[in-house]
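>>> Just a sequence and a predicted model for now, questions to come.
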Amino acid sequence: MQVTETLNEGLKREYAITVTADELDAKVAEKLKEAQPGVEMKGFRKGKVPMALLRKQFGQRLMGESMQEAIDGALSKHLEDSGDRPAAQPQMKMTNEDWKEGDDVNVEVSYEKLPDIEDVDFASVSLERMVVKADDDSIKEALDNLAESPQAMTYEAKKGAAKDGDQVVLDFVGKVDGEAFEGGTAEDYPLVLGSNSFIPGFEDGLLKVKAGDEKDVEVTFPEDYQAENLAGKKAVFTCTIKEVKAAKAPEIDDELAKKFGADDLEALKTQIKERLEAEYTGASRAVAKRALLDVLDSKVSFDLPKSLVEAEAGQIAHQLWHEENPDVEGHDHPEITPTDEHNKLAERRVKLGLLLADIGQKADVKVTDQEMTQAVMNQARQYPGQERQFFDFVQQNAQFRQQLQAPLFEDKVVDHIFEQAAVTDKEVSKEDLQTAVEKLEEE
C-alpha cells in the first residue's frame, strides 16, 4: 500500500493512496478463511466448503469491504503518523473508475487539517470584572414588584366598569357552530383582565363590563391551538358577570414574605439580595467573557480552515435572513449569499472556537455526566408534560447532545482562563453594568 502526498498548501492536503491487487486479494482470502469454519453449504459439511467455492459465492461482496477497509486503514495510519486532524470528514474519490478485479485501486483523499495553535500566556491577559452590590433601592424595587404581582395581589369588589388589571368573576359557556364544546364551560371563574391567560380577544371583550351584565364574546382559536378540533375555529362565549373586583396591593410585611415562601420580611429581603447579586454576577461574567474573547482574538493568529469559515458564514447569513423574514419558516427561499460582514464574523467565531477547543484539550477540560444531565433537565423544563419524549430524543440524537455540551465546555474553558489571567474586580453601579450588557447585545 502506498500513500503519496500530492498537495501541501496552507492547511490543504491531498494524497494518492494505492492499494495493490495482491493486497486486496490477500485481504479477501483472509476474510474467507475466517468465515470458512462457520459456513454451511448443500453438499458439504459445515466448515468444509472449498475456498474456491467460497470465493465464487462471497468474493465479490468481500472485495468491496476489503477495499474500503484498506483505504480507511491507510488514511488512519497516515493521520496517526502525521498528527493531522482533519477539520471535516476527508473527501475520497476513486481515480480509476474503470477498475476491474485484478487491478490496483487508486484513491484520491483530500482534507483541510486543523491548524497548529501556539500556547497562550494567560498570565499576560489583563481583565476588569464589574461587581455590583444589591443596594437598598434595588431590593425595595424588587419588593414593590412582588407586591404588585398576581400571586401577591388581593381583589376587592368595586362599582363601575371593569378595566385592565381588574378581576372579573364570571360564568361562561363556549360554543362552536352553536354547540358547546368540552372544556368551554365554567362557573365563578376569577379572571384577571390583561393576564393573557385566555384565548386572544377574550379578555379584551370583557373590558367595561359591570356586575350583572351578560355578554357574548366572539373569538377565534389560534391555528396552532393544542385541541385540534378547535384550532382555527370561531367561537362565541356567553358570559354572565358575577362581580368586578379592583386589584389591591398588599402591605410589604411578614405576611407578604410568607406568600413567597420566606419566614419573614427580613428573610425575603435576604433572598432578593442573593438573587439580584446572582443576576448581576451572571451579567458581569458575560461582559468579562466578551472582553476575554476580544483579547484572545487580538493575541492569537493562525490559518483558518476555509471550509469551516464558509460553512459558518453560510449559517450566519441563513439565520439572519430568517430573522429578517420571520414569515418564511421553511427553506423554500432564494439562495442566500454571505456578505463581507458575515464572513468576518464567521472568521472570528471559527478562530475562537478552534482556540478554545485547543486550550480545553491541552488542559484536559471535561464536561461531566452530572453537568450534562443537569443541562438536559434544564432543557426538558421547557416542554412540560413531554419530558419523557424529550429525554428519549436526547438519548437518540448525538448531534443534539453535542449542541448541549458545546456551551458547557466553552464556559469551563473560559473559567480555566479566568483562573490564570490577571482579573481585577471593580465595583460599579447597576446602571453601568446594564449599559455594558446592552452594548454586548448591540454587537
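In hand now; what should we look at?
>>> switch to C-alpha atoms for all contacts and neighbour counts from now on
Fine.
>>> The protein: helices as residue ranges?
Secondary structure of the chain (DSSP state H): helices at 21-35, 51-82, 136-147, 254-259, 265-299, 306-324, 340-362, 369-380, 387-396, 398-420, 430-442.
>>> So what touches stretch 255-264?
Outside stretch 255-264, the residues within contact range by CA atoms under 8 Å, 6 or more residues apart in numbering are 147, 151-152, 250, 253-254, 265, 267-268.
>>> So how do I select the buried members of those residues in PyMOL?
Buried subset of those, written as a PyMOL selection, criterion 16 or more other CA atoms under 10 Å:
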select buried, resi 147+152+250+265+268
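>>> quick one: which of the contacts of stretch 255-264 is nearest to Arg388?
Lowest distance from Arg388 to the contacts of stretch 255-264 (CA to CA) belongs to Gln151, with 29.8 Å.
>>> Nearest to Val219, out of the helices of the chain?
With CA to CA as the measure, helix 306-324 is the member of the helices of the chain nearest Val219 (29.5 Å).
>>> Please name every helix or strand in contact with the closest one.
helix 340-362 (3 or more CA pairs under 8 Å, 6 or more residues apart in numbering; DSSP states H and E).
>>> A further structure is provided below for comparison with the first:
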Amino acid sequence: MQVTETLKDGLKRGYTITVTAAELDAKVQEKLVEAQPDVEIKGFRKGKVPLAILKKQFGQRLLGDAMQDAIDGAMKDHFEKSGERPALQPEVKMSGGEDWQEGQDVVVEMSYEALPEIPELDASKVKLEKLVVKAAEADVDEALKNLAENAKSFEDRKKGSKAKDGDQVVIDFEGFVDGEAFEGGKGEGYPLVLGSNSFIPGFEDQLVGAKAEDEIEVKVAFPENYGAAHLAGKDAVFKCKVHAVKAPKAAEVDDELAKKFGAEDLAALKTQISGRLEAEFGGAARAVLKRGLLDQLDALVSFELPSKLVEAEASQIAHQLWHEEHPEEHGHNHGQIEATDEHRKLAERRVRLGLLLAEVGRKAEVTVTDAEMTQAVIQTARQYPGQERAYFEFVQKNPQIQQQLRAPIFEDKVVDHITGLAEVTEKEVSKDDLQKAVEALDEL
C-alpha cells in the first residue's frame, strides 16, 4: 500500500493512495478465513467449506468491504504518522471509477484541509473586568410586587357593574364560522381576564363594558397564520353568556404570600428573591465577561484558517440571519442565500475562536462528564412536555444532537479554565449599567 503526496499548499493537502491487487486479494482472503468457521453450505459441514468455494460464492460481496477497509486503514495510518488532523471529513474518490475491474490496483485520491498549528495561549496576558451587581432593596420590592400580582385573586363586583380592562369575566361561549359551530370553539364557565390577550385579537375588547347575565355576540377574524388551517383568516361569531364580573385583588405582601411560594415567612422569601436576583445578575455578568475574553483572544492569537470551515460557517450565519429577517418563512425553499463579506468576517472570528478553545481544552484535558450531559438533555427535554422520553431516545440514537448539546458545555468549561488563569478584577455596578453592557453584546 502506497501513499503519495500530490498537494501541499498552506492547509490544503492531496494524496494518492494505491492498494495493489495482491494486497486487496489478501484482504479478501483474510475475511474469508475469518468467516469460514461460521459458514454452512449444503454438502459441507459447518466450518468445513473450502476457501475456494467461499471465494466463488462470497468473494465479490467481500471485495467492496476489503477495499473500504484497506483505504480506511491507509488513511488512519497516514494521520497517525503525519500527526495531521483534517478540518472536515476528507474527500475521497476512486480513480477510474466504473472502469475499474477486479484484478487491478485500486487508486484513490484523498484531499482535505488540515487543522492549523495553533499558537500557545499565554492566559496571563488576558486582563478581564467582572461586573458585580448586588440585589438592591428596590429590586427585591419590585419582585415581591410581581409575585403579589401573580397571586392575585378576583372578587365579584357589585351587581350591574360593567367589566373593565383587567377584570375577570366568567363566560360560556360557542364559536361559529359561516353559521356552523366548529370543534374546539366552545367553553363553559371560562374565567377570562380582559387584557390578557389569551384569546384571539379583538375578542376581549368586545367584552369590556359587559355586565353579569349579558348575552353578547363577539365578532372576530382568525389571524392568517392561525394554527388551525381550516380557521385561519376566517370570520367568526362567538355567542357569549356572561355569568360574573370580578375585580382583581392583589395579594398582600406578608407571611401568607411567602408561604404560597414555599418560604417560611416574608423575611425568608426576601432572602430567596435576593439570591435569585443575584444569580440572574451573575449569569448576565458572566456573558459580558465571556464576550470580553473572546474579544481579547481574537486579538491575541492569529493563525491560518481552513477555508472550507469558514465558508460553511459563513453560509450558516447568512442562512440564520435571513430567517431572522423573514420569520414568516419556516421552510428552506427560498433559493440560494449568498454570504456577504460581513458574514465571512464574523465566520472567521467564530472559526478562529472555536479552534483555539478546542485546542486549549484538549491540552488542558477538559471533558464533559456524563452527569453534565444528562443534565443538558433533561433541560432540553423540558421544551417538549409529554414527549420527554421520546426526546431522550432520540438523543441516544443521534450522535450529532449529542455533539450539539456537548459543545456549549465544553466551551463554557474552557472559558472558565482560561478565566481562572487570567487577571480578573471585580467592578461593582448598578443593574442598569449591567443591562447596558448586556445589550451591547448584540452589536456583534
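Received the coordinates, thanks. Owing to the predicted nature of the structure, the values given are computational and were not obtained by experimental measurement.
>>> picking that back up, how about the helices of the first structure in JSON lines, adding distance to Glu182 of the first structure?
Putting the helices of the first structure into JSON lines (distance: least, CA to CA, whole Å) gives the following:
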{"stretch": "helix 21-35", "distance to Glu182 of the first structure": "65"}
{"stretch": "helix 51-82", "distance to Glu182 of the first structure": "61"}
{"stretch": "helix 136-147", "distance to Glu182 of the first structure": "35"}
{"stretch": "helix 254-259", "distance to Glu182 of the first structure": "34"}
{"stretch": "helix 265-299", "distance to Glu182 of the first structure": "42"}
{"stretch": "helix 306-324", "distance to Glu182 of the first structure": "38"}
{"stretch": "helix 340-362", "distance to Glu182 of the first structure": "51"}
{"stretch": "helix 369-380", "distance to Glu182 of the first structure": "29"}
{"stretch": "helix 387-396", "distance to Glu182 of the first structure": "26"}
{"stretch": "helix 398-420", "distance to Glu182 of the first structure": "38"}
{"stretch": "helix 430-442", "distance to Glu182 of the first structure": "45"}
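>>> between those, which one is nearest to Gly174 of the first structure?
The nearest among the helices of the first structure, by CA to CA, is helix 387-396 at 31.3 Å.
>>> Where does the closest one end up in the second structure?
Aligned by TM-score structural alignment, helix 387-396 of the first structure falls on residues 388-397 of the second structure.
>>> What are the buried residues along the matching stretch?
Neighbour-count burial for stretch 388-397 of the second structure flags 388, 391, 395 (criterion: 16+ other CA under 10 Å).
>>> what are the ranges of the strands in the stretch 151-300 of the first structure?
Secondary structure of the stretch 151-300 of the first structure (DSSP state E, counting those that start in this stretch): strands at 154-157, 167-176, 179-192, 214-220, 234-248.
>>> want to try a markdown table for those strands, with mean neighbour count and distance to Trp99 of the first structure as columns?
Formatted as a markdown table, those follow (neighbours: other CA atoms under 10 Å; distance: least, CA to CA, whole Å):
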| stretch | mean neighbour count | distance to Trp99 of the first structure |
| --- | --- | --- |
| strand 154-157 | 15 | 84 |
| strand 167-176 | 21 | 70 |
| strand 179-192 | 14 | 70 |
| strand 214-220 | 17 | 67 |
| strand 234-248 | 20 | 68 |
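>>> I'd like these as a markdown table, with distance to Asn106 of the first structure appended.
Shown next, in a markdown table, are the strands of the stretch 151-300 of the first structure (distance: least, CA to CA, whole Å):
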| stretch | distance to Asn106 of the first structure |
| --- | --- |
| strand 154-157 | 81 |
| strand 167-176 | 71 |
| strand 179-192 | 70 |
| strand 214-220 | 66 |
| strand 234-248 | 68 |
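>>> Tell me which of these lies nearest to His333 of the first structure.
strand 214-220 (30.4 Å).
>>> what about the closest one, how far off from the second structure?
By mean CA distance after the TM-score superposition for the first structure, the fitted strand 214-220 of the first structure averages 2.7 Å away from its aligned residues in the second structure.
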